[in-house]
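*Asks:* Next come a sequence and a model predicted from it.
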Amino acid sequence: MQNLDNHDWHFLVGAALSVYQNAGGSNTNWSAFENKRTMFGQPFIHNNERCGEANGFWNSYEADIQRAKSLNSNCLRLSIEWGRIEPDQDKLDAAAIQRYHAIFDCIRRHGMEPVVTLYHFVHPLWFEHLGGFMQAANIQLFVAYAVAMYKEFGSKVKMWITFNEPGVQAFCGYIFGSFPPAHTLRPQLAGAHFCHMLRAHTAAYDAIKSCAGGRDVRVGIVHNYMNYAPITPAWSGHVAWACGWLNSFWGTQQILEYFSSGRFHFPVPCSSPVRHQETSKPGLDFIGINYYGRVLIDWKFKTVCHPGETMTDMPFPLYGKGLYEGIADLSKLGVPIYVTESGVADNHGRTDRSLRQKYLDTYLPEVERAVRDGLDCRGFMYWTLIDNFEWVNGFSIKFGLWEWNPGSQERIPLPQVQALAKIFAGWPAKMRQIRQASATS
């Protein structure tokens, strides 16, 4: 058992959101992608939808922050949208900066800490035209943006996330083809993109830490933890082989290896792997885990679930134990862990969103179990506050605690708002007690 310092140990509870998914934006890689079509002439986005202003968070942030606080939250995770801040290269938008100041002030006024993501899948169109993260030379452009945001907001934000799910962006953008630039089966490009994002994290971490006051803030990164497996050993041949490659592409091993040793190794079938070696161990103050479930695949490569399990709308089954497994796996890095996203897609055929409660009953105890077992998990952030734009799924996938439908700005609380608020009210103190007990056992 580690020697646990409980004096300054706090457990964060709250909701998570990305500003683009709740407020949209123009002249970005995603706003351009929403207008493109596949090689077969079909829209990439479900039902040919556009994000637009989504649920209008940019203008209704005060009321939505009050909703977040009503959950008994002590934090709110959200993103700074680079495209709003720097719509043209080297030209910061003063109005957007002031709006973010107002948002952060509002969060803090409600007694919550802002947990801020610098990059949540979206970047300015000018950065895309320069090659984005496919070009190693562009890493410094991200670093300059990160430093500018720290200098502007560092007095109000003490917990910074450089990237949300770099492995997902690489996989979806260059292997699966569901994110811009929508390439398929290009693992060499996926590896390069993933590698450059991790290098950008390291460069931004070092740059922020070198700024005045930089040693007093925490800088981390968020990884989406997902495992693929055959539904039955009878199909373990070609299905197991495919699941093995999917797991390697998803990036957990790359995250563990890179932040443990500075070594990056991304396998490429029938070709040389993408490699990189840092000169020193990359900086990391904490690791965020996004976890929703596991993916079980049958012999037709269709996602399925075991008898008795519950399929979500993503589609993959609820599997609470995987959250504990992910926390345990990422704990190998030896830094604090925060569950920065977890929730359930629940709408189709269930107008009461009944899976929400089953999710709470099976996932949240796994967080307690992790803390009880001495794993340094320090927070849980529910995805998401309000129904939003879920990337290629458009508005068809519903994760929100508050229901919202396009065309209406009305927010309707689901029954689980009260259930989660009750849990959050006692969780920070309860988790501290559990941690103290585990430290002395």
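*Replies:* That came in fine, so what should we check first? Predicted, not measured: the structure shown is a model, and the values here were computed from it.
*Asks:* Please count neighbours and contacts with C-alpha atoms only from this point.
*Replies:* Fine.
*Asks:* residues in contact with G25?
*Replies:* Listed by C-alpha atoms under 8 Å, 6 or more residues apart in numbering, the contact partners of G25 are S31, G52, E53, G83, R84.
*Asks:* Kindly reformat these as a markdown table containing distance to W404.
*Replies:* Shown next, in a markdown table, are those (distance: C-alpha to C-alpha, whole Å):
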| residue | distance to W404 |
| --- | --- |
| S31 | 21 |
| G52 | 14 |
| E53 | 13 |
| G83 | 25 |
| R84 | 24 |
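*Asks:* Filter these down to the ones in helices?
*Replies:* In helices, defined here by DSSP state H, the members of the contacts of G25 are S31, G83, R84.
*Asks:* where along the stretch 201-350 of the chain do the helices fall?
*Replies:* For the stretch 201-350 of the chain, helices defined by DSSP state H, counting those that start in this stretch occupy the ranges 238-250, 252-261, 321-330.
*Asks:* What about the ones in helices among the contacts of G25, which one has the most neighbours?
*Replies:* Most neighbours among the ones in helices among the contacts of G25, by other C-alpha atoms under 10 Å: G83, with 24 neighbours.
*Asks:* so what's that one up against?
*Replies:* Contacts of G83 (C-alpha under 8 Å, 6+ apart): G25, S26, N27, T28, V122, H123, P124, L125.
*Asks:* what would the residues you listed look like in CSV with secondary structure?
*Replies:* Supplementary listing: the contacts of G83 in CSV, determined by DSSP: H, G, I helix; E, B strand; the rest coil:
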residue, secondary structure
G25, coil
S26, coil
N27, coil
T28, strand
V122, coil
H123, coil
P124, strand
L125, helix
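*Asks:* so which of these comes closest to Y324?
*Replies:* Proximity of the contacts of G83 to Y324 (C-alpha to C-alpha) peaks at V122, which lies at 29.3 Å.
*Asks:* so who does that closest one touch?
*Replies:* Here V122 is in contact with Y20, T28, N29, W30, E81, W82, G83 (C-alpha under 8 Å, 6+ apart).
*Asks:* What subset of these is buried?
*Replies:* Neighbour-count burial (16 or more other C-alpha atoms under 10 Å) is assigned, among the contacts of V122, to Y20, T28, N29, W30, E81, W82, G83.
*Asks:* residue closest to the middle of the chain?
*Replies:* N164 (4.5 Å; C-alpha atoms, centre = their mean).
*Asks:* next, the one to line up against it:
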Amino acid sequence: MALKTRSQGTGSSDPYDSKFLKGVAISVWQNSCDDQLSNWSRYAYSRWPFTHFGLVGTTKGKYKIGNSCNFWERYREDIQLAHDVGSNTFRFSFEWGRIEPTHGVIDPAAIKRYHEMLDAMEELGIEPNATLHHFTHPIWFEDKGGFEKEENIEFFVEYSRIIFREFGKRIKLWATFNEPTCYTFLAYIGAMAPPGYIGNMITAGRVLHHMLKAHTAAYHAMKAMEGGSGAQIGLVHHHITFKSRGDNILNYPVKWVCGWMEYWWGWDVVDHWMLTGEFVWKVPVVGTWIKEKDPDGKPPCDWWGINYYSRVVLNWLFQTTGFQGEVMTDMYYPIYPEGMYNAIKRSSKYGIPMYITETGIADSKDDRRSVMIESYYKAVLQALADGYDVRGFYYWTLVDNFEWAVGYTMRFGLYRWEADGSADRVLREGSKALVKLFKTLPDNLEKLKAVAIQSSKKGWSDLGLSGYA
């Protein structure tokens, strides 16, 4: 099944059409914090009672954010570590709060630091993949209403212009937003992110609508600038599904909740918007609250980012669980590689290149990491063998960091790091499965497809590694 791709954008041909990108993904805020410059910094230290069940200051876990693992100062060391595990690409975020701490005032030191990060990547032959908004924005923007107000979209567009004017010649792959559905659900319905509302479905829909409008506006603004025609500008979506553990009458309320969770957070709203340009937001009892179609039709998007970890399974008591035989991670979901393939297959209908922009596992014991890595990578290789246009794979994440509302309790890093100083960037044994895949399998996309096809025919006995030993 050979699938041809079409671009919904107006950019030039994909500059990475012959290369498979493999690397790690980080959020600069999660790895560095920012001394109270952003919405998340203020939120994590606030006394507002609805910050994830009142877990204030330290969020979850006994350690305050501090500088996290301090990528901001140790960027050169960490980019070298990414190179050491076999990365040829590095996904990171621009922190708007650091760049523009006060409206209209750009911090030259922050600009300089990002140039230094890009210098470090270039020296090692690592392709940057930059995200403009990874859940964080300046406090001044939040205080103006953030994305709750449509008129504030222009602030984001101008920020996009500032970043692209400065860095556009150095970066080809751009994402406007990371997981806008996750952001809006956690911030306005789940009370697990700033501004920390519970059950505000109506505002959540308005915010998501404005974020998607901001994607379109920023896309066009960046494309209109010098060098814009060569930029590849995409959107990163959290591919997550929700399922009831049972099917009897006790599970009916769970199935109802799972349906709405998948609608708001998972797939339905963004999928319809991508295919038609129409944004539809529904709320229980109220019905359709927002319905607006872009007169220009489908949104512009040069590539699609797939953030996939697993599916969420709930029992009749609304407790997270898994099905029989599934291995649970430290987070609220099991290892589920089938979902990776399904996310790729479903996303392929957009007709644009796909990148696995995040996938990983929280595994404090390091006894499941290699299983997750090999099974998920196999799913991606199977998709390549079946003709799906997947161009890259980013593991989340390089070093243990501050995992939003659950703090330092989740260990996603290839490298172990402890807030108490007991461990600092120690490569985990389970991480070596990814190192072997990255360093052994070819970077060339066509060669990797050939390996995937042959391995698929052989029943995936070795993930294609034997031919490259």
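*Replies:* Done, it's in. All figures in this text were calculated on a predicted structure; none of them were measured in a lab.
*Asks:* Put together CSV for the buried ones among the contacts of V122 of the first structure, with distance to A95 of the first structure on each row.
*Replies:* Listed next are those as CSV, based on distance: C-alpha to C-alpha, whole Å:
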residue, distance to A95 of the first structure
Y20, 17
T28, 18
N29, 21
W30, 22
E81, 13
W82, 13
G83, 13
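*Asks:* now, among these, which is nearest to Q188 of the first structure?
*Replies:* When these are compared for distance to Q188 of the first structure (C-alpha to C-alpha), N29 wins out at 20.9 Å.
*Asks:* still on that earlier bit, out of the buried ones among the contacts of V122 of the first structure, which comes closest to C243 of the first structure?
*Replies:* C243 of the first structure has its nearest neighbour among these in W30, at 28.5 Å by C-alpha to C-alpha.
*Asks:* can you give me the strands for the stretch 301-441 of the first structure?
*Replies:* For the stretch 301-441 of the first structure, the strands defined by DSSP state E, counting those that start in this stretch cover 303-304, 337-342, 377-383, 402-403, 412-413.
*Asks:* Turn the ones you listed into CSV, including mean neighbour count and distance to A95 of the first structure.
*Replies:* As requested, these are exported to CSV (neighbours: other C-alpha atoms under 10 Å; distance: least, C-alpha to C-alpha, whole Å):
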stretch, mean neighbour count, distance to A95 of the first structure
strand 303-304, 19, 45
strand 337-342, 25, 28
strand 377-383, 24, 28
strand 402-403, 20, 28
strand 412-413, 15, 30
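*Asks:* Of all these, which one is nearest D313 of the first structure?
*Replies:* That would be strand 303-304 among the strands of the stretch 301-441 of the first structure, by C-alpha to C-alpha, at 11.2 Å.
*Asks:* coming back round to it: of the contacts of G25 of the first structure, just say which sits nearest to R294 of the first structure.
*Replies:* S31 (29.7 Å).
*Asks:* contacting residues around the closest one?
*Replies:* The neighbours of S31 of the first structure, taking C-alpha under 8 Å, 6+ apart as the test, are G24, G25, R50, C51.
*Asks:* pretty sure L17 of the first structure is touching I80, no?
*Replies:* No - counting by C-alpha atoms under 8 Å, L17 of the first structure does not reach I80; the two are 10.7 Å apart.
*Asks:* Comparing those two, which shows the higher neighbour count?
*Replies:* Neighbour totals were compared for L17 of the first structure and I80, and L17 leads with 25 against 21 (other C-alpha under 10 Å).
*Asks:* That one matches what in the second structure?
*Replies:* Under the alignment (TM-score structural alignment), L17 of the first structure pairs with I26 in the second structure.
*Asks:* so where is stretch 309-319 of the first structure in the second structure?
*Replies:* By TM-score structural alignment, stretch 309-319 of the first structure lines up with residues 326-336 in the second structure.
*Asks:* what's the answer for stretch 376-396 of the first structure, then?
*Replies:* Per TM-score structural alignment, the counterpart of stretch 376-396 of the first structure in the second structure is residues 389-409.
*Asks:* element containing R77 of the first structure, please.
*Replies:* Using DSSP states H and E, R77 of the first structure sits in strand 75-79.
*Asks:* can you list the residues that contact that strand?
*Replies:* By C-alpha under 8 Å, 6+ apart, strand 75-79 of the first structure touches 12-19, 68, 107, 111-120, 340, 381.
*Asks:* Pull the residues that contact the match of stretch 309-319 of the first structure.
*Replies:* With C-alpha under 8 Å, 6+ apart, stretch 326-336 of the second structure has contacts from 309-313, 320-322, 361-364, 368, 372, 410.
*Asks:* quick one on the thing from earlier: any idea how far the residue nearest to the centre of the first structure is from L296 of the first structure?
*Replies:* 24 Å (C-alpha to C-alpha, to the nearest Å).
*Asks:* Check H183 of the first structure too.
*Replies:* Here H183 of the first structure is placed at a distance of 24 Å from L296 of the first structure (C-alpha to C-alpha).
*Asks:* What distance do you get for the counterpart of K300 of the first structure in the second structure to Y252 of the second structure?
*Replies:* By TM-score structural alignment, K300 of the first structure lines up with L317 in the second structure. From L317 of the second structure over to Y252 of the second structure the distance is 11 Å, taken as C-alpha to C-alpha.
*Asks:* neighbour-wise, which of these two wins?
*Replies:* Taking other C-alpha under 10 Å, L317 of the second structure and Y252 do not tie; Y252 has more neighbours (14 against 10).
*Asks:* ok, now which ones touch the closest residue to M201 of the second structure other than its chain neighbours?
*Replies:* In space, and not counting its chain neighbours, M201 of the second structure is closest to I189: 6.0 Å by C-alpha to C-alpha, 6 or more residues apart in numbering. Counting by C-alpha under 8 Å, 6+ apart, I189 of the second structure makes contact with Y197, I198, G199, N200, M201, A204.
*Asks:* again, only using 6 Å
*Replies:* I189 of the second structure makes contact with Y197, I198, G199, N200, M201, according to C-alpha atoms under 6 Å, 6 or more residues apart in numbering.
*Asks:* I am finished for the moment; much appreciated.
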